[in-house]
Structures are given as structure tokens and as C-alpha cells.
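Asks: Got a sequence here, can you model it:
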Amino acid sequence: MASYSNQFVQPAGMKKWGMALTAVGAVALAAGIAFLGLSKDEHDSTRFWAVLLQNSVYWLLVVNAAMFFLCATTLAWAGWTQSFRRVAEAISVVVIPFGILAFIVLMGLVFGHQHHIYHWLTPEGDKILEGKSGFLNPTFFTIWSIITIGGWIFLGWNMRRISREADDQPFTTEEGKKWIFKNTVHAAFYIVLFALTVTSSIPWLWLMSIDAHWYSTMYSWYTFASSFVAGMALIALFVIYLKNQGHLPFTTEEHLHDLGKFMFAFSVFWTYLWFSQYMLIWYANIPEETEYFKARVWGEYRGLFYLNLALNFLSPLLVLMKAGAKRNYTIVSFMAILIIVGHWVDFYLMVMPKPLGDHATISWFEIGIALGYVGMIIWFVGRALEKAPLVPMHHPFLKESVIHHT
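Replies: Down below sits the predicted model:
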């Protein structure tokens, strides 16, 4: 174990990739403002804002999934995660810059009066939108977005602050019990906020209200499943990267196997929700409900519709079903990247059809902005990993993680 370091220092290659991809995103944004955002063409302007909305919400929910994972496993008193919990904590730090970026985009949409994306901004004469105006209005949208993003940032910071206490000195038995109880209580606060936002109201406000005449009772769970499995894939990627760099000595194939099981299980869960939502709407065949899938199954989005299923269901099902595959670094890395890309496509299909119709495309702007977010994740996670020991050596449950076996 002497060859392992418990303190991370970013390799030059990691810094270069983070900075280079972030620069790509910055160039794409600048070009997007010049050629799309300031364009007099209605479709160009709508495309600019729709791409920013899709990426800002998707990547924010993905990095926020890391703190949900930590809090859920804390409530379950799961010891197996302790050997790599600092990876999830570092990813959750990115909620701060991504939350700020998402809030700027959302306020730009609402107060920039981008009614081509949020039709509820102009409800006059539309009885359905007027009926929803108590919920879909700029004031409520803004206040709840502030509470949501601010709550995620504050409660996430608080959980990380408590976690750092395990670096100071060993706990006595009584101190360890009190500390675990404090962890559990504060994790519960976060889970309550998460339930009131990610698994209920926020997907309605930020995404489902794009199709304001349509609604689905499964939409929030569907959005959660999509972003959470991508979040687990992101954790797995950084765990593998750190292992290859000679860190995380207590993280083994057993832990990777469990991360792979999360990726596999929630891919199946996402598919269950996808099928349940689609099947009920198809079977009922009610025109105001089927319009959502008509725009996606036929026409310009048909290829992406089936690609979405292939990337997010068939690939994880066929590849990650075997136990050996979930213990293989190369396979898990490949599938993690595939899942992250696949659910980016999923969010693309959530956002684009209504505001852009047949004018949607995946070109330099869409790819450039996505790569910019990837670069920022690499940059911010690398910096966060440097600020604390990679393993909380005095955590009362660390031994459980060290002897973890599946």
C-alpha cells in the first residue's frame, strides 16, 4: 500500500483536457451568440436557447446525482461506498458552477421572453395555459428555481463539510455514533429536497413545460432515472481513472462490480419508465397525449428515437448483464461513456421537438457546448479532488468498505 497516495494532484494531461474542452465550449458559445443567438431568424435564436437549456439542465442533474447517491447510501448506512466516496463528493462540487450557469440560462429564457420554448409565457387566449398559470408563471418559476438550486448547493456543501471531519482524527465509539447520526440526519434533509425537486416539480417546470399542453405523471421519475444512471456512469469513470493513476487502494473490482450493477439496474429502470409512459399513451390513443410521441417517432427524430433505445437499453442490457463485464475496467469505461452520451440524446429528445420541429440538428453548436460541459466537469472535479484526502481514513464504516465482497 506504500505506493498509493491518499492525496490527489492533477496530472498535466487531465488539466490540458479540461482546459481544452472548456475552451471548445467557450468558442462554440461565442460563435453561437454571433451566428444564432443574435440572428434575426427565429429558428436560429430558438436553437441557440434550446441547446443551452438542454445542456445546462442535463449536466446539472447528472452531477447532482452524485450527492443523491451519497445521501441515499448514507441513509442506508452503506459502508461499501466509503473507499471512493470522495469521488462522488468531488463531482457534487460541480453543482455550484453548473447550478449558476443553469439559473442564468433559465432566467434568460423567462425574462428574455423566449416564448418559442416556453409557450406559457404568453398564455393569453389559451384556456389550457391560462388554467396552469398559477404554476407556470415567471414569478413561481424563478422563486422555485432559486430555492432548488440554492438548496442543492447549500445542502451538498454541508454534507461535504461533515464528511471532512473524518479526516481530522479517529473517533471514539460514542463520537463515531454521534457523527454517523449527524450524517444521517443531514442526508435526510437533502433527500427530502431532492424528492420535492428532481423527482417531482423541477422536471415539470424546466422541461415538461416546453410541451405545456401535454403532461405525464411519470415524467419526473423518467427524468430522474435518465440523469441518475448517467451520474453513476460518471462516478465509475472517475473511479477507474483514479485507480489507473495509482489511487484509491481500498477500491477493488468488488466496488466496480457494484457501480456496474447500478448502471445496469437503472438502465433497466429507465427502460421500464420509458415503456410504461409510451405504452399507456399509445394504448389510450388520446390525441392530446399522442402528440408528444408523434413528433418523436415519425419525421426528423425517428432515427434518434430508436438510437435512444439502443444506447440506453439494449447496450447496457446486453453488455453489463454478465458479472465479469461489470468487473472489467475497459468495458465499464466504454459503457459509462455510452450511457452518458445516450442520455444526452435522451434529453435532446425531451427538449428539441416542440420548439424546433423539423429544424433541429446536431451540428457544431450542439457538440461544442456539450464538450464544453465535459471539459468543465474534468476541470472542476480535478480541482475538488485535490482539496481533501481521497479516502476518509477515520470514517467508522471504512473497514466495511475495505472487506467489501459481492
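Asks: Only C-alpha atoms from now on, for both contacts and neighbour counts.
Replies: Fine.
Asks: What segments of this structure are strands?
Replies: With DSSP state E, there are no strands along the chain.
Asks: Can you tell me the centre-most residue of it?
Replies: In the chain, the C-alpha nearest the mean C-alpha coordinate belongs to residue 62, at 1.1 Å (C-alpha atoms, centre = their mean).
Asks: surely it meets residue 228?
Replies: Yes: the criterion here is C-alpha atoms under 8 Å, and residue 62 meets it with residue 228 at 6.2 Å.
Asks: could you say what helices and strands the longest helix along the chain packs with?
Replies: Longest helix in the chain, counting residues (DSSP state H): helix 42-75. If you count contacts as 3 or more C-alpha pairs under 8 Å, 6 or more residues apart in numbering; DSSP states H and E, helix 42-75 packs onto helix 85-93, helix 95-111, helix 173-196, helix 219-244, helix 329-351, helix 353-356, helix 364-386.
Asks: now it and helix 219-244, what's the angle there?
Replies: 70 degrees (axes from the mean of the first three to the mean of the last three C-alpha atoms, to 10 degrees).
Asks: what residues are up against the residue nearest to the centre of the chain?
Replies: 227-228, 230-231 (C-alpha atoms under 8 Å, 6 or more residues apart in numbering).
Asks: same question, residue 281
Replies: So residue 281 contacts 289-290 (C-alpha under 8 Å, 6+ apart).
Asks: list the contacts for residue 44?
Replies: 35-37 are the contacts of residue 44 under C-alpha under 8 Å, 6+ apart.
Asks: Now, of those residues, which are buried?
Replies: Buried subset of the contacts of residue 44 (neighbour count, 16 or more other C-alpha atoms under 10 Å): 36-37.
Asks: Quick check: the gap between residue 339 and residue 51.
Replies: 20 Å (C-alpha to C-alpha, to the nearest Å).
Asks: next one: residue 109
Replies: 12 Å.
Asks: now residue 310
Replies: 23 Å.
Asks: Then residue 25?
Replies: From residue 25 over to residue 51 (counting by C-alpha to C-alpha), the distance is 12 Å.
Asks: Now for those two: what residues contact both?
Replies: residue 369.
Asks: Pick out whichever of these two has more residues nearby.
Replies: residue 25 (24 against 21; other C-alpha atoms under 10 Å).
Asks: ok, the more buried one - contacts?
Replies: Counting by C-alpha under 8 Å, 6+ apart, residue 25 has contacts 368-373, 375.
Asks: And the helices and strands packed on helix 42-75: which comes nearest residue 274?
Replies: The closest of those to residue 274 is helix 219-244. By C-alpha to C-alpha, the value is 6.8 Å.
Asks: before we go on, could you also do this sequence so I can check it against the first one:
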Amino acid sequence: MAIKEFFAIPARYRTWSLALMGVGILSVIIGFFIYGIPNEHNHHGARFWASLLQNSVYFLLVVNASMFFICATTLAFGGWQIVFRRVTEAISVAVIPLGIITLIVLIALVTVDPHIFHWLHPEGDKILMGKSAFLNPTFYIIWTILAIGLWIVLGYKMRQLSRELDNNPPVDAEAGRKYIFKNTVWAAIFIVWFALTVMSTVPWLWLMSIDAHWYSTMYSWYTFASTFVAGMALITIFVVYLKNQSYLEYTNEEHIHDLGKFMFAFSIFWTYLWFSQYMLIWYANIPEETVYFNSRITSKSHNGAYSGLYWFMFALNFLAPILILMRRGSKRNYTTVTFMAIVIIFGHWLDFYQMVFASLFPDHVTLNLFDFGVAAGFVGLIMFATGRALTKAPLLAKNHPFIKESIIHHT
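Replies: Model prediction:
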């Protein structure tokens, strides 16, 4: 059958992406004058920078999860996702603009110093001075540049390898095996770097060090689980959207079902880490550990300003997926999986909000239109970058050695 190989950006899609980016830019400008200029109510402009930190890191890690998904399935010799791989690759292109924005924000946090990171001033604090070999501006800046830079470079290499076969299909089985081996090597390099950054160091540096006296050995895995399930939800949204636009002819409910499985499974995995981190700290009842949860889960009368937001986030990220996505039929229903994908992305955005704001402003919740406006800007940028990337290459990697396996995939 004739297939629609190339994506043409609809006028409505372009309008929405530009409008959302416009809202984001306007929100940043207005927010700077309201929250970014130090005054008697906002001494260091921390409120402004906290929102930029939360949104930039969250959305960067979400789009970067797409390349992790590509590389993980490559190492597993998984072929089921090949029919929509170009969608996943296009989302990973958004790592470039989001990575640049996040890099600027993160470097500004240690140069402008809006008092987000208290470890910038360790004088007289034995705990912070003991961590100074790791928590210092030089290491922070160098590692941040390396982390984001290599995500961009290695992601670019994986996309280039994918497009090699568009005009030069393997001439025989041996050529196909060599191609798969080359893909596997580069995927392994990305996974190793991903493990050294997202699964370990960058959540410590960018987020956990806001509470520099507190630490959790599960924090990086918790952060990874949160952004990976949101990343799978983002892939699902784009796949369903393109299906509704009559693209991705070989993608069917079998593939949507597997994407639904990922959303369901990693929602449970996130909950496992959420509970394990909380349960161990609650059971030990050590003051320097429990302080992290004081503003997050206790009642408002006991200084738990974020308790309502915290449990609402838990309901969105665990109760909704387990109750709705457990059924086989719901994972094969385009409307249901799209709705749940939006719920999951929003729920984990709230998770990141409380991770940042409950540490910086433990006495009160300041969530307002400014935060939603900044988030809208990042959503618009993801739409814009992904849409442009989708137009640059055929939507079907038709010469990939695993393409037949993907077309006849049955779950």
C-alpha cells in the first residue's frame, strides 16, 4: 500500500507550538520583573530561578528519555518499536534546544547565585565543607557541560546511524549484522553515559543538592523513573497524534498496547521507589533524614504546606495509572492512553515542582500562572522541535533489518 513517508506540519500544529512558546517567553519576562528582581519580599530572586530550574530540568530529562528508550531497545535487540522509531528520534532532537536552555539556567544558578544552592557558601558548615570536593562551582559547571554535551552528541550519532539505511539498504544478511553491531556499540556508549549522569550524578548536582544536608541513595533512580515514564507518555502522545493524521500506517494497536504497558509498568516502578525512599526514612526516624518530608507530607498545622499537592501528585502518578491502565483494553484504546499520557506528564511535573519548591520555600506553596506559563513554553518548544525533526526524514525506517519483525508484531 502507498504510505505517507514524510510529515507535513499542519498549520494548526505550528500555530499551537508558536503560541505556547510565546506564552512561555512572555511568562519568563513578566516573571522576571515580579519574582526575579531582589526586593524585600523576594530577597534573592529565588522564586524566578526555581521555576526555571524545575521546568528546564524536568522537560530536558523527559525528552532525553526518548534516546534512552532507543538505545535500551537496541541493546535488547528489540524490533517491535522500529515502525515508530523515527517519532522517538524526532523527540530526542528536542534535547538540543532544551539542553542549551537548561545549561544556561544551571550555570546561572552558580554564577548569578539566587540562593538556590546553599553549598555555594560552605564557610563554617562542616557538612557542606566535607562535600566541597563534589559540591563546588567548577565541578558542577564542567560536569553539567559534559553531561548535556554528550547527550546531544551521542543522540545525534544514533540518529545518523538510523538514517544511513534510508538510501543505502544492507546488500545481504552479513551487512545487516554489521549494521546492528555498530548500532549496538553506540547505544551501549550512550547507556553508559546515561547511567553516569541521569541515573547517578546529575540529579544529585541539579536537584538533591538544593537540600545539601540531606541525601537519599534512591534519589537518582527516583528521578529517572519519574522522567522515563513521562518520556514514554510523550512518545505515546506523538504516535497517537500521527496515527490520527493518517501517518504511521504500520503502527497499530499492538504497538500502542506495548507503549501502554511501559506507562503502566514504570508508574508502578516509580511508586516502588517513592514508597521505598519514604518507608526507610520513616522507619529509621532519623531527624536529619525526616526533615525532607516535613513540608511534604505532614499536615498543614505541623508545617506540611505541600501535603495536599504531594498526595495529589501521588494519586496522579500511581492510583490513576494502576486503576485505568491495568486493563488490557484500556492500553489498546487511543483515547484512554492519550488521556493517561497527559495525566502522567502533568503528575510528574508536579512531582518535580514539590522536589524543588518544598525545599526552597517549605512554609508555603507558590504554584501559580507563572509556573504554568513557563511549562507551556517548554511544551511549545518540544512540539516545535519535534515537528521540524519529523519533516527531515522518512517516518518509516523501511530498510532496517528488524522492520519486518516490527510490522508483524503481536503482543
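Asks: Could you measure from whatever residue of structure 1 lines up with residue 143 of structure 2 over to residue 124 of structure 1?
Replies: In structure 1, the residue matched to residue 143 of structure 2 (TM-score structural alignment) is residue 144. Distance, residue 144 of structure 1 to residue 124 of structure 1, using C-alpha to C-alpha: 23 Å.
Asks: which of the two has more neighbours?
Replies: residue 144 (15 against 10).
Asks: residues near the nearest residue to residue 260 of structure 2 once chain neighbours are set aside, how many?
Replies: Ranked by C-alpha to C-alpha, 6 or more residues apart in numbering and with sequence neighbours excluded, the top spatial neighbour of residue 260 of structure 2 is residue 331, at 4.9 Å. Neighbours of residue 331 of structure 2 under the rule other C-alpha under 10 Å: 27.
Asks: Residue 87 is in contact with residue 391 of structure 1, correct?
Replies: No: Residue 391 of structure 1 lies out of contact with residue 87 (C-alpha under 8 Å); the separation is 9.2 Å.
Asks: What sits closest to the counterpart of residue 156 of structure 1 in structure 2 if chain neighbours are left out?
Replies: With TM-score structural alignment as the criterion, residue 156 of structure 1 lines up with residue 155 in structure 2. Distances taken as C-alpha to C-alpha, 6+ apart place residue 67 nearest to residue 155 of structure 2, at 6.4 Å, with adjacent residues excluded.
Asks: Please list all residues in contact with the residue mapped onto the residue nearest to residue 260 of structure 2 from structure 1.
Replies: Aligned against structure 1 by TM-score structural alignment, residue 331 of structure 2 finds its counterpart in residue 326. The contact partners of residue 326 of structure 1, taken as C-alpha under 8 Å, 6+ apart, are 256-261, 320, 332.
Asks: gap between residue 326 of structure 1 and residue 336 of structure 1?
Replies: For residue 326 of structure 1, the distance to residue 336 of structure 1 - C-alpha to C-alpha - is 11 Å.
Asks: What of residue 309 of structure 1?
Replies: 16 Å.
Asks: more neighbours, those two?
Replies: residue 336 (24 against 16).
Asks: gap between the aligned residue in structure 2 for that one and residue 67 of structure 2?
Replies: Aligned by TM-score structural alignment, residue 336 of structure 1 pairs with residue 341 of structure 2. Residue 341 of structure 2 sits 18 Å away from residue 67 of structure 2, going by C-alpha to C-alpha.
Asks: circling back: residues in contact with the match of residue 156 of structure 1?
Replies: Neighbour list for residue 155 of structure 2: 67, 92-93, 190 [criterion: C-alpha under 8 Å, 6+ apart].
Asks: Run a quick neighbour tally on the closest residue to residue 14 of structure 1 other than its chain neighbours.
Replies: Excluding its sequence neighbours, the residue lying closest to residue 14 of structure 1 (C-alpha to C-alpha, 6+ apart) is residue 378, at 7.2 Å. For residue 378 of structure 1, the neighbour count with other C-alpha under 10 Å is 22.
Asks: what do you get for residue 138 of structure 2?
Replies: Residue 138 of structure 2: 12 neighbours (other C-alpha under 10 Å).
Asks: I'd say residue 376 of structure 1 and residue 24 touch.
Replies: No: assessed by C-alpha under 8 Å, residue 376 of structure 1 is found out of contact with residue 24, at 10.6 Å.
Asks: Return every residue with contacts to both of those two.
Replies: With C-alpha under 8 Å, 6+ apart, residue 376 of structure 1 and residue 24 have no common neighbours.
Asks: Return the residues in contact with the aligned partner of residue 238 of structure 2 in structure 1.
Replies: Aligned against structure 1 by TM-score structural alignment, residue 238 of structure 2 finds its counterpart in residue 238. Contact partners of residue 238 of structure 1, counting by C-alpha under 8 Å, 6+ apart, are residue 87.
Asks: Equivalent analysis for residue 394 of structure 1, please.
Replies: Going by C-alpha under 8 Å, 6+ apart, the list of residues near residue 394 of structure 1 reads 166-171.
Asks: Just the buried ones from these?
Replies: Using 16+ other C-alpha under 10 Å, the buried members of the contacts of residue 394 of structure 1 are 166, 171.
Asks: Quickly check the contacts of residue 394 of structure 1 for the two that are furthest apart.
Replies: Maximum distance among the contacts of residue 394 of structure 1 (C-alpha to C-alpha): 10.1 Å, for 167 and 171.
Asks: So residue 289 of structure 1 sits against residue 217, correct?
Replies: No: contact criterion C-alpha under 8 Å: residue 289 of structure 1 and residue 217 do not qualify, at 11.8 Å.
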